[in-house]
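In: I'd like to go over a predicted model; first the sequence, then the structure.
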Amino acid sequence: MCTHALGQWTGNGRRRFSAAILAFVGAAGHAGAGNLQVEPILLEFEHTQPAQILWLSNNGTQPLHAQVRIQQWLQADGQEQLLPSNALLASPPMSEIAPGQRQLVRIVREPVIPSAGEQAFRLVVDELPDVAPVPTSAGGLQFLLRHSIPVFVLPAGTQAQRAPAGKAVNTDVGLLQGSWQPQGHSASLTLRNNGAGRIRISQVSWRSANGHRVDIIPGLLGYVLAGQQMRWTLSLPEVLAAHGTLHAKLNDDATAQALPLAGTDH
């Protein structure tokens, strides 16, 4: 789950998002921090698994209300897209959680989804504003959290992405192809995933032919979903040397790998 960017709507109506979004709701009442916590931060359904469990916790001193929704997650024209879906259901979809308590929510596959490849969803958990906030003379803002958690439904014959105990297994970088087009202090990165499962991209860096390393994205960049394509515009901390390779860490690999991209040297 990433927390480094706020969600926004693009000009073509598609939604960009992060895993945790801090929303500001004006209120003539008390000021409160977002107290909704969610675990786990990723769900995987194996082929025969009918349900998963999500925990919602209230770390605050006042009751809170939360809503759980599930949306299909696609990447169209290199952009994130969320669509309504009934393939997964949350039970209960609405919860009131007392201070210091937590609520169990079942995420149910109904019906079982037949698919030859991995399917992706986003589980969106919203902390809802108070219906009738307690008035105060100072007024204030209410800070609310939105969590957006990746959910993956695996096809038959595949297992959850877990490396064997005691072994460092690198993701097959050959499953990716794309292009890299730096220009001044920005660059366009396009990646297509030809594999049957998603690939998470993080710790992106440029390594020039003389050994100089430039860290571009020290944390999470995002996912490239199975059989889909994603495009990012990245800010560069400095103008990059003309010759070099773009490296990134894939999934939970121990080390970064050089990405096979047009526009870079190998």
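Out: Structure received. Treat the numbers as computed from the prediction; the structure is a model and nothing was measured.
In: use CA for all of it now, contacts and neighbours both
Out: Fine.
In: Surely Gly34 is in contact with Ile21?
Out: No - applying CA atoms under 8 Å, one finds Gly34 not in contact with Ile21, separated by 9.9 Å.
In: intersection of neighbour lists for these two?
Out: Listed as contacting both Gly34 and Ile21 by CA atoms under 8 Å, 6 or more residues apart in numbering are Leu145.
In: list the contacts for Trp73?
Out: 80-83, 120-122.
In: Show the buried residues in the residues you listed.
Out: Buried residues within the contacts of Trp73, counting neighbours by 16 or more other CA atoms under 10 Å: 80-82, 120-122.
In: possible to save these as CSV with secondary structure and distance to Val112?
Out: Output for the buried ones among the contacts of Trp73, formatted as CSV (DSSP: H, G, I helix; E, B strand; the rest coil; distance: CA to CA, whole Å):
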residue, secondary structure, distance to Val112
Glu80, strand, 25
Gln81, strand, 23
Leu82, strand, 20
Ala120, strand, 14
Phe121, strand, 14
Arg122, strand, 17
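In: can you redo the residues you listed as JSON lines with distance to Arg16?
Out: Shown next, in JSON lines, are the buried ones among the contacts of Trp73 (distance: CA to CA, whole Å):
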{"residue": "Glu80", "distance to Arg16": "6"}
{"residue": "Gln81", "distance to Arg16": "7"}
{"residue": "Leu82", "distance to Arg16": "9"}
{"residue": "Ala120", "distance to Arg16": "15"}
{"residue": "Phe121", "distance to Arg16": "14"}
{"residue": "Arg122", "distance to Arg16": "12"}
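In: Use this one as the comparison:
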Amino acid sequence: MHRLLPLLLALLPMPLQALDLMPTTLRLPAAQGRSELWLHNPGPGHWRGQVQIWAWDQQPGAEHLQRSAQVLASPTLLDLPAGARQRVWLLPASSMPVAAEQAFRIILAPAEPTMPRYSLPLFRGEPADPAPPCLQAEVVANGSQLMLRLLNGGSAHARLSDLAYEAADGHRSLLLPGLAGYVLASRQRQWQLPPRADGYAGGRFRARLQDGAEVVLAASTTAIAASQPSGL
């Protein structure tokens, strides 16, 4: 039995190699400046990969990513043995200031498909007088499926957590615990909703923003059907 133990251990699936990342949301100044991302490989395996920069946009019902040269990363190739730490600098390719908030995704793409892949949001630019996220909620129908559509009319993104619905009688139902997602500036996003007998009429939605403040959104309904998928 003791002779078989090493063989049995070798046949067991190895755990996925996870990295510790800090911070998990990044920001670049509107003009000059840079940001840093720290990576730590706690082990036991080796993580190799590359840093990719993608421009991030939201259209009705979909998330769009496109490779971008507007932000530079240094280094772009990563080789982290167990216990290693690595700092990645992120800086704009141009020193020209931006007038509106830009959104990107920093992708850590592993060299081996069995290793985990990471995606971190990065925002560049902050208007001199930024308007807070200005969210409007609509409940729309996509066939027989009800959707929550949030429109952000502000000049900065909204990071939503602990999305809940509060019925007219005050009863609250938690829909998405933890991070629910982002609504980019001047964009919209949709979430699928569980069915309700009242069709979400007369109630309101609640969520926490990135600063910890709670936002309350009246649940207006519309008869216009959404032809796009949810974009989750």
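Out: Looks like it arrived, so ask away. Fair warning: this is a prediction, and the values are worked out from it, not measured in the lab.
In: what's the TM-score for these two chains?
Out: After superposition, the two chains reach a TM-score of 0.79 (TM-score structural alignment, normalised by the length of structure 2), with 211 aligned residues with a CA RMSD of 2.9 Å.
In: List just the nearest of the buried ones among the contacts of Trp73 of structure 1 to Leu246 of structure 1.
Out: Glu80 (22.6 Å; CA to CA).
In: now the nearest residue in space to Gly29 of structure 1 that is not next to it in sequence: how far from Ala90 of structure 1?
Out: Among residues not flanking Gly29 of structure 1 along the chain, Pro135 sits closest, at 4.2 Å (CA to CA, 6 or more residues apart in numbering). Distance, Pro135 of structure 1 to Ala90 of structure 1, using CA to CA, to the nearest Å: 33 Å.
In: the more surrounded of the two?
Out: Set Pro135 of structure 1 next to Ala90 and count neighbours by other CA atoms under 10 Å: Ala90 wins out with 21 against 12.
In: need the contact list for whichever residue in structure 2 pairs up with the more buried one.
Out: Under the alignment (TM-score structural alignment), Ala90 of structure 1 pairs with Ala73 in structure 2. Residues counted as contacts of Ala73 of structure 2 (CA under 8 Å, 6+ apart) are 51-53, 88-91.
In: ok, so of those, who is nearest Leu150 of structure 2?
Out: Once CA to CA is applied, the member of those that ends up nearest Leu150 of structure 2 is Ile53, at 26.3 Å.
In: Map that closest one onto structure 1.
Out: Per TM-score structural alignment, Ile53 of structure 2 is aligned with Ile70.
In: just to revisit the earlier point, just the contacts of Ala73 of structure 2: which are in strands?
Out: 51-53, 88-91 (DSSP state E).
In: Quick check: of those, which lies closest to Ser186 of structure 2?
Out: Ile53 (21.7 Å).
In: Helix, strand, or coil at the closest residue to that closest one other than its chain neighbours?
Out: Counting by CA to CA, 6+ apart, Ile53 of structure 2 lies nearest to Ile106, which is 5.1 Å off, once chain neighbours are set aside. Following DSSP: H, G, I helix; E, B strand; the rest coil, Ile106 of structure 2 is assigned to strand.
In: Verify the contact between Ile106 of structure 2 and Gln50 for me.
Out: No - using CA under 8 Å as the test, Ile106 of structure 2 is too far from Gln50 to be in contact (10.3 Å).
In: Between those two, which has more neighbouring residues?
Out: Counted by other CA under 10 Å, Ile106 of structure 2 and Gln50 do not tie: Ile106 has more neighbours, with 22 against 15.
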